[in-house]
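S.K.: this one's structure only:
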């Protein structure tokens, strides 16, 4: 497995403080990826920062100890962290519970020590709220931007792992790549709508 690149600076929330958190905190990155559905990407990835502002230091164990009711309160507080704050708060609790049960409460342990991309994909796929596409995108994000590159990671990431692809958050590193990814997603939505 390739060593992790030092000091990767993610640009997913498009807010310096939120992006700094995503770049240094694996749990924040996992939560942001979990929230990345049915809201603009920036809203999803700023969510962990907002949660940190409301909760203080955010850890998987801290989320589990706070419990579902408290997390729902924090997500629902105005402005809400997500379009569906209660449902997503429950998913974040489920994610934290699994991290505590299977990974000693450490999000980075999901990808530490994996030997193959298939193993990494299988681990991510088992996380609550990570369907096949989201798991593949997260594998691509880890590989392309954080240097987590076990053997076969590009194949495990599927189309999202292709070098030079501009299909997902895994490919966003600046304003130009953001525009390209948005253009691709718009084309996919139009094609899906036309095929109905």
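M.R.: Happy to help now that I have it. Here the structure is a predicted model, which means the values were calculated and not measured.
S.K.: Going by C-alpha atoms from here, please, whenever you check contacts or count neighbours.
M.R.: OK.
S.K.: now residue 12: how far from residue 153?
M.R.: 21 Å (CA to CA, to the nearest Å).
S.K.: Which one's more surrounded, the two?
M.R.: residue 12 (28 against 25; other CA atoms under 10 Å).
S.K.: does the closest residue to residue 114 other than its chain neighbours count as helix, strand or coil?
M.R.: Distance criterion CA to CA, 6 or more residues apart in numbering; nearest residue to residue 114, sequence neighbours excluded, is residue 120 at 6.0 Å. Classification of residue 120 using DSSP: H, G, I helix; E, B strand; the rest coil returns helix.
S.K.: Put this next to the previous one:
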């Protein structure tokens, strides 16, 4: 299945995410405490600074940690917290080398069902329950990775026709809808907190 992601909202970065399973995983890992486009442009920035054409889990796993942190911290930084994120990206790649021979797509290629796929994603360094469900929804909705029960395993993010997360972004319009949903959710959480205090 040809994949065409629009998460970085930048053609070269989106092309890398679409063709490289590792880039998609790294982008998802970086997607916290920074705007989504910044996070998903990160894999392309890393590739360019490493001087290659694609991300290589073995290369990143074996890279000198201080040098890799400096690579992510160079301006413009890959993330607001380049040091801690460099460490997480390396941990992710080391895990992939150890458990999947460096092949990121192997994480989902032969998962028996949605439950197993979710367990595999949750086991990845830096992937908590919510991040794993969102990535599982992204795999199902945009990569065509749909083992039995994938929607249920992805929880609310797997629902058809919703605009909750990066899994639902296919262009500028859906990006606006996801942003609006997140703002509403934030406002609702704030209101609930204020009501508790009252």
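M.R.: Great, that's in hand. Predicted model, so just to flag it, every value in this text is computed and none were measured.
S.K.: Superposing both, give me the TM-score.
M.R.: Laid over one another, the chains give 0.96 as their TM-score (TM-score structural alignment, normalised by the length of the first structure), with 191 aligned residues with a CA RMSD of 0.7 Å.
S.K.: follow-up on the earlier one: the residue nearest to residue 114 of the first structure -> the second structure?
M.R.: Aligning on TM-score structural alignment places residue 120 of the first structure opposite residue 117 in the second structure.
S.K.: looking at it, its match is touching residue 109, isn't it?
M.R.: No. Applying CA atoms under 8 Å as the test, residue 117 of the second structure and residue 109 come out as separate, 9.2 Å apart.
S.K.: neighbour-wise, which of those two wins?
M.R.: When residue 117 of the second structure and residue 109 are compared for neighbours, residue 117 comes out ahead with 26 against 12, by other CA under 10 Å.
S.K.: Nearest spatial neighbour of the residue opposite residue 37 of the second structure in the first structure once aligned, chain-adjacent residues omitted?
M.R.: In the first structure, the residue matched to residue 37 of the second structure (TM-score structural alignment) is residue 42. The shortest distance from residue 42 of the first structure to any non-neighbouring residue, by CA to CA, 6+ apart, is to residue 13 (4.3 Å).
S.K.: Assign that neighbour to helix, strand or coil.
M.R.: Per three-state DSSP, residue 13 of the first structure ends up coil.
S.K.: what's next to the host helix or strand of the match of residue 37 of the second structure, contact-wise?
M.R.: Secondary structure assignment for residue 42 of the first structure, by DSSP states H and E: helix 41-55. By CA atoms under 8 Å, 6 or more residues apart in numbering, the residues outside helix 41-55 of the first structure that reach it are 12-15, 17-19, 21-22, 28-29, 31-33, 35-37, 58, 74-75, 81-82, 169.
S.K.: Those in strands, which ones?
M.R.: With strands defined by DSSP state E, no entry of the contacts of helix 41-55 of the first structure lies inside them.
S.K.: Just the buried residues of those residues.
M.R.: In the contacts of helix 41-55 of the first structure, burial by neighbour count holds for 12-14, 18-19, 21-22, 28-29, 31-33, 35-37, 58, 74-75, 81-82, 169, counting by 16 or more other CA atoms under 10 Å.
S.K.: give the contact list for the spatially most central residue of the first structure.
M.R.: The centroid of the first structure falls nearest to residue 33 when counting by CA atoms, centre = their mean (2.0 Å). By CA under 8 Å, 6+ apart, the contact set of residue 33 of the first structure is 44, 45, 134, 138.
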